[in-house]
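[1] Structure of the sequence below:
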Amino acid sequence: GQYGAVTRIAETILGSTSRASAVAFPKPLAAEHAEQVYACTVRLVAHMARRLSSRERDVAQDKADLSSVLHILKAISSKRCAHDILYVFVQQIARVVPMRRCSVVRVWGGEQRGHVLASHEDPSVRDLVIELSKYPEIVEAMEQRDKVVVNDVLKDPRTKPFAAELAHSGITSLVVIPLVLFDQNVGSLVLRGARGAGPFSTREISFCEIVAEAAANALERANLFEGLQRVNERLEVLAVTDDLTGLYNHRYFRERLEEECARAQRYQLPLSCIILDVDDFKRVNDTYGHLTGDCVLREIAARTSQMVRKSDIVARYGGEEFVVIMPQTDLEGAHTQAERIRKGICEKPFDGLPEDDRVTVSIGTAVFDTQTMQDCEALIRTADEALYEAKKAGKNCVVTKQRSVEGI
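    Next up, the predicted model:
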């Protein structure tokens, strides 16, 4: 039965060992040794069973860890924003490795303060300032350029000065793992984990290191993406911006005017346009120099922008001419606004000019007549004709027109 089977296993094992050592195994097995062989074999089989069971658990844990890593990598790779990556990172780590607190801290250069960029407890945390003097484990991780593990905050000399505070927060052990160190673009980033249920195991620390490396790679891609995005946004702004005044340029003005005219035509909404020209601007350049002339143009641009609504579009039309598109504004409203702009420019002195040498503008104002105007060109032409009449009338005035001569 069971006894005989176990005995045969023992005999086979011992027989193999005896042959290897050239020592003959006594046959048949003496009765007085049978119980000893049986007990030894039972212990051997039990030990092998435990080893096999432990190995099975390890394989199952490795499989679970791999699945968790893949899950986190998938979650991280779907993000393009650095903060989103960091939050998913700490959230997922805290899900797999039980922690009381899991966060990513950034340190710039030799600063004495750190910035918590993400915490699994609160997704709104983006830049929480902390004093590094209270976090010696972070300082050491940066100095050593390696992970720091504190198994017992009460006994570890590094955290002993803050043991009472940590214990009050329910923290008994810490781990700090560098993600990025001394990068000129992002500084130093470290993962800090804290728990109150015993020290971190070697497996848990290894898991955090693997995911931290993946997060660092994802952050590099995100920073590159965000950098390219900022460059593209900057290029888009430059493409529609006048270099001298910072206003929209002529090309952008034409695009927006066409859009607003189409909207006004479709929904029968009022739309007005103002063109203003600096009076005798050549005299300003000839008398005070072109640098002063440029300052005058910038100041006119700034004053005009301050006096219009957010929905209005102010652009440099060309040279010393400026234009304002005023959606949902009728002729009366456009004239009132143009008069405000004229007074705002002529009633205040300009830097670089004498107090009594005031700069004035002539303004032509027109409203888009959906019945007589076929396109935005007619609106511009009408406003330009009104500007010409303002110049003829003696300058420093506003002239409004509702339709062009062709439309009458």
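[2] Only C-alpha atoms from now on, for both contacts and neighbour counts.
    Fine.
[3] And the strands in the protein, which stretches?
    101-107, 113-119, 128-131, 148-150, 173-183, 187-195, 271-278, 313-318, 321-327, 361-367, 398-401 (DSSP state E).
[4] from the chain's centre, how far out does the longest one sit?
    The gap between the average C-alpha position of strand 173-183 and the chain average comes to 20 Å, counting by CA atoms, centre = their mean, to the nearest Å.
[5] Please give the structure of this sequence too, so both can be compared:
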Amino acid sequence: MRQGSARCTSICRVTDGLCGDRSSASRSVDPRIRLGRWWICLAIRPPCWRSTLKTTRTPTRTSCECCTTCHRRCVRPDGFVSRLVARREAATAQAAALTDPLTGLGNRRALAARRPTGDYALISVDIDGFKGVNDSYGHAVGDAVLSAVSGLLTRFIRDYDSAYRLGGDEFLVCLPGAGETPAVRIAGRIRSGMQSLSIDGLPSGADVTLSVGVVVAHNRLAEEFEHELELADEALYESKRSGRDQVSVHHAAV
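    Got it, this is the predicted structure:
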């Protein structure tokens, strides 16, 4: 056994501590320590993992000829690492699918996946004359305006609120549990905050404003969210019709 162990160490260039042992003593090792050994083995890449040696592969480990001689096995955590990488890539892809790439806000798909229920308020935001900004100053300035608006939304909403870019110059803020008073206060801060922003590439004389609509929902089901979203848009259009740069609140008919 000593000769086999020495042979394993000399050929593989790893100590006994880095090899998995089939003995009962090895099985009693703390799993966290064993996991650390796996990472060390992965980092140093001993020659016994190379294809030049005779290997017998399983989905998650490789047994090399030298280790078999000494009744020990060098564990190669290919399956473990590949699963970690796959999970990370899947999480990254999922986050990208739910995020607007320009502003970093959630998109329509994210909103559909997180439709609120119960009591909440919706704030619908639209940039006044955004098409004119793009036509007059270019899309780069238009993108800067969109990013500035997204910054306003994240600046003034609460930690547990959420903001979305629905497309173009349309934004939505969802305020769980909010009544009309806090919703209107936040909407007003967003609207007035736009007036004090300085945007790169946009002349100081250019007047970019926001029209805002607010609706408050009570005891709503997830299936009723689309209807509440339409009401928020109606309030937004009322702000547009009334001269823009305003906050309008939708009140249910009595």
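[6] Could you report the TM-score for this superposition?
    The TM-score (TM-score structural alignment, normalised by the length of structure 2) is 0.73; 211 aligned residues with a CA RMSD of 3.0 Å.
[7] Tell me which of the strands of structure 1 sits most buried.
    Compared across the strands of structure 1, strand 361-367 shows the largest average neighbour count, a mean of 29 (mean count of other CA atoms under 10 Å).
[8] Output the residue interval of structure 2 matched by that one.
    Here strand 361-367 of structure 1 aligns to structure 2 at residues 210-216, judged by TM-score structural alignment.
[9] Mean distance of the matching stretch to its aligned residues in structure 1, please.
    Once the two models are superposed, stretch 210-216 of structure 2 sits on average 0.3 Å from its counterpart in structure 1 (mean CA distance after the TM-score superposition for structure 1).
[10] Can you tell me what sits against that stretch?
    Outside stretch 210-216 of structure 2, the residues that touch it by CA atoms under 8 Å, 6 or more residues apart in numbering are 119-128, 178-180, 183-184, 187, 191, 194, 228, 231-240, 244-251.
[11] Try it again at 7 Å.
    120-128, 179-180, 184, 187, 191, 231-233, 235-236, 239-240, 244-250 (CA atoms under 7 Å, 6 or more residues apart in numbering).
[12] Take the strands of structure 1 and lay them out in a markdown table including distance to V296 of structure 1.
    Listed next are these as a markdown table, based on distance: least, CA to CA, whole Å:
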| stretch | distance to V296 of structure 1 |
| --- | --- |
| strand 101-107 | 45 |
| strand 113-119 | 44 |
| strand 128-131 | 44 |
| strand 148-150 | 61 |
| strand 173-183 | 44 |
| strand 187-195 | 43 |
| strand 271-278 | 10 |
| strand 313-318 | 13 |
| strand 321-327 | 12 |
| strand 361-367 | 12 |
| strand 398-401 | 20 |
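[13] How far away from the center of its chain is stretch 277-287 of structure 1?
    46 Å.
[14] Now it: buried residues?
    Across stretch 277-287 of structure 1, burial judged by 16 or more other CA atoms under 10 Å covers 277-279, 281, 284.
[15] where in structure 2 is the aligned partner of that stretch, by residue range?
    Going by TM-score structural alignment, stretch 277-287 of structure 1 sits over residues 126-136 in structure 2.
[16] Can you pull out the residues in contact with the matching stretch?
    Taking CA under 7 Å, 6+ apart as the rule, stretch 126-136 of structure 2 contacts 141-142, 169-171, 208-212, 244.
[17] Kindly reformat those as a markdown table and extend each row with distance to R114 of structure 2.
    Putting the contacts of stretch 126-136 of structure 2 into a markdown table (distance: CA to CA, whole Å) gives the following:
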| residue | distance to R114 of structure 2 |
| --- | --- |
| V141 | 31 |
| G142 | 28 |
| D169 | 21 |
| E170 | 18 |
| F171 | 15 |
| V208 | 30 |
| T209 | 29 |
| L210 | 25 |
| S211 | 25 |
| V212 | 22 |
| R244 | 30 |
